[in-house]
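Visitor: Would you be able to build a 3D model of this:
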Amino acid sequence: MSELPLLGLAAQVSDLKANPALLHDAPRDIELHDFFMADVLGGDWRPLAREARAVLRGHGGRLGIHGPFWGLDISNPDPDVQAIVARRMDQALDVCAFLGASQMVIHSPYTLWDHHNLDHFAWRSAHEWIIANCHACLRPAVARAEALGVTVVIENVQDKDPDIRADLVRSFESRAVALSVDTGHAHFMNGVGQAPPVDFFIRRAGDLLQHVHLHDGDGNADRHWRVGDGSIPWAAVFRALSEAPRMPRLILELSDKAGVPASIARLRDLGLAR
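Guide: Coordinates of the predicted model:
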């Protein structure tokens, strides 16, 4: 039997300082959640980043960050707003360069409204219009990410269609853009929007999948519960992951970081991950 996949975690620097064992029990991938707010990116983030480097000294896993998303629609058609989105992405890539992070998570532009209305328009370019707006917002960041060796992964949020982000990713024709699947978001959209189940999202991502956010929920809200507290079918999720061309980064993204050890133990006991 092959070795079980190693779980990583999303955390702030303060979480890692409070729980140093999470950094040293195994070379887990870390996704820092300190650098997505506008006031942080627009201010002097370097003292916090230097603190992060000190905390992560000796860390053997890969490093990523969650990029900016609050209030930032990467498909915004307004050129003035596009310039703001591009600036925030560039600032986040400054952080990646400073820290040596190799992955940055951003949010999908697609909504439930899009799913039910884009094909309503007589002009076929409704889909193409969204993609063009995303390019206007992200093209400079994608070019810089390529140069830095950073992969920008686009995670599902309100996506009902598992494939629509793949079309967006492919449109960039860049190794620096890939897919993320957020299990809790997919389960939420399955519950409230009749989207396919979580494992379908993972399977449909195919060779574009490089990142997964793991958290549990009840299908009614974006809970970010520890694994086992909700209704996600974890055996099906990890069966789909085992079929992927390569194992993506598996990042536990819990609201309560105290639940990380229990989530690791739960998946280990199920024989799914460690």
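Visitor: only C-alpha atoms for contact and neighbour calcs from this point on.
Guide: Noted.
Visitor: which residues in the stretch 51-200 of the chain form helices?
Guide: 79-99, 112-117, 125-148, 164-171, 183-193, 198-205 (DSSP state H, counting those that start in this stretch).
Visitor: To compare with the earlier structure, here is another sequence to fold:
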Amino acid sequence: MDNSRKVTPVRIEVLARITIQPGLHDLGRYVKTAQSEDFLLELMEPACPKCLDELKEYFSHYSASAPEGLVRALHGPYIDITVHTADREIREASRRRVERSLAWARHIGAPYLILHINHLPMINEAGYDRQWLSGWLDFLGRQGFGDVTVVMENMWDRTPDLMLRLVEEFGSPRLRLRLCLDVAHWNVSGKVSPDQWLSAAGRYTAYVQYGDNHGDHDADPALGRGTVDFAEVDRVLRAETPTADVMIGVGIDNGDRLGASLAFLRDCGLHPFPAATGGER
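Guide: Sure, this is the predicted structure:
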């Protein structure tokens, strides 16, 4: 008699939904990972300039290769995008790009559209911050979000202050506007601690992007290989915004960095996985 039995893997419950960034060239592998781990996808490639004139072809390819319901977030365009500029032609071109991405987010049923705020803190000219704020308020006020929540991601921001002003001054009950904390961008440019950042912005933060680097430039190593203090990030997220979705950002790789990053989070008991029950992280 064969007394062996098939062991069914136990799925570990997480505090928030985890998303990963697939590469269209290797979409099948990412889809299998998402399905086996109960992850969702953040589509990053449609944000790249080379893809912006071919979004119909991109999403046609994607929909032919992946089941419905896997997309949690679509990343909107950000390189050279300035919807707030006083230059009319550049402003209108930027707005058209973002509007098309918003339309695609609605079309594919993505709950989130991620937009970089693209504020340049090194500009000290009088009125620049107000121009940025009024430009974004004007642009967002003209949009129909549908069921999409737009989340504004920090890039070169030293503090969350201006992002908070945007959300609070926008204040529309018919449109959902929230914030995204990119941990890697914070590690390069942030001038306040994660505790200070999320103590101020946590109530508006719906999405968190995990990334690591050495504080000098935006890079994509496996999590735990840079200088981000993930134990501190873990502590603050659990306290301030435990249900925010978490994207594991390692760039488009062959699976090695993603696998190592997930193992790092699981083994150390870091958010959004269950906390470690003992020992050192």
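Visitor: so which of the helices of the stretch 51-200 of structure 1 is the most packed in?
Guide: Comparing those by mean neighbour count (mean count of other CA atoms under 10 Å), helix 183-193 ranks first with a mean of 24.
Visitor: Are there helices or strands packed against that one, and which ones?
Guide: helix 198-205, strand 209-214 (3 or more CA pairs under 8 Å, 6 or more residues apart in numbering; DSSP states H and E).
Visitor: Kindly check the end-to-end length of stretch 205-217 of structure 1 for me.
Guide: Taking CA to CA, to the nearest Å, the span from the opening residue of stretch 205-217 of structure 1 to its closing residue is 21 Å.
Visitor: what stretch of structure 2 lies opposite that stretch in the alignment?
Guide: Residues 201-213 of structure 2 are the counterpart of stretch 205-217 of structure 1, counting by TM-score structural alignment.
Visitor: Report the distance from the matching stretch to the chain centre.
Guide: Computed by CA atoms, centre = their mean, to the nearest Å, the chain-centroid distance of stretch 201-213 of structure 2 equals 7 Å.
Visitor: repeat for stretch 243-257 of structure 2
Guide: From the chain centre to the centre of stretch 243-257 of structure 2 is a distance of 10 Å (CA atoms, centre = their mean).
Visitor: Next: stretch 152-166 of structure 2.
Guide: Counting by CA atoms, centre = their mean, stretch 152-166 of structure 2 comes out at 14 Å from the chain centroid.
Visitor: what's it aligned against in structure 1?
Guide: Mapping stretch 152-166 of structure 2 onto structure 1 (TM-score structural alignment) gives residues 154-168.
Visitor: From one end of the matching stretch to the other, what's the distance?
Guide: Using CA to CA, the end-to-end distance of stretch 154-168 of structure 1 comes out at 9 Å.
Visitor: Same question for stretch 108-128 of structure 2.
Guide: In terms of CA to CA, the two terminal residues of stretch 108-128 of structure 2 are separated by 35 Å.
Visitor: Next, the residues that contact that stretch from outside, please.
Guide: 69, 71-78, 81-82, 101-102, 105, 132, 147-158, 163, 180 (CA atoms under 8 Å, 6 or more residues apart in numbering).
Visitor: for stretch 81-96 of structure 1, same thing?
Guide: Contacts of stretch 81-96 of structure 1 with the rest of the structure, by CA under 8 Å, 6+ apart, involve 35-36, 38, 41-42, 49, 64-65, 67-68, 72-74, 76, 101-104, 133, 136-138, 140-141, 144-145, 150.
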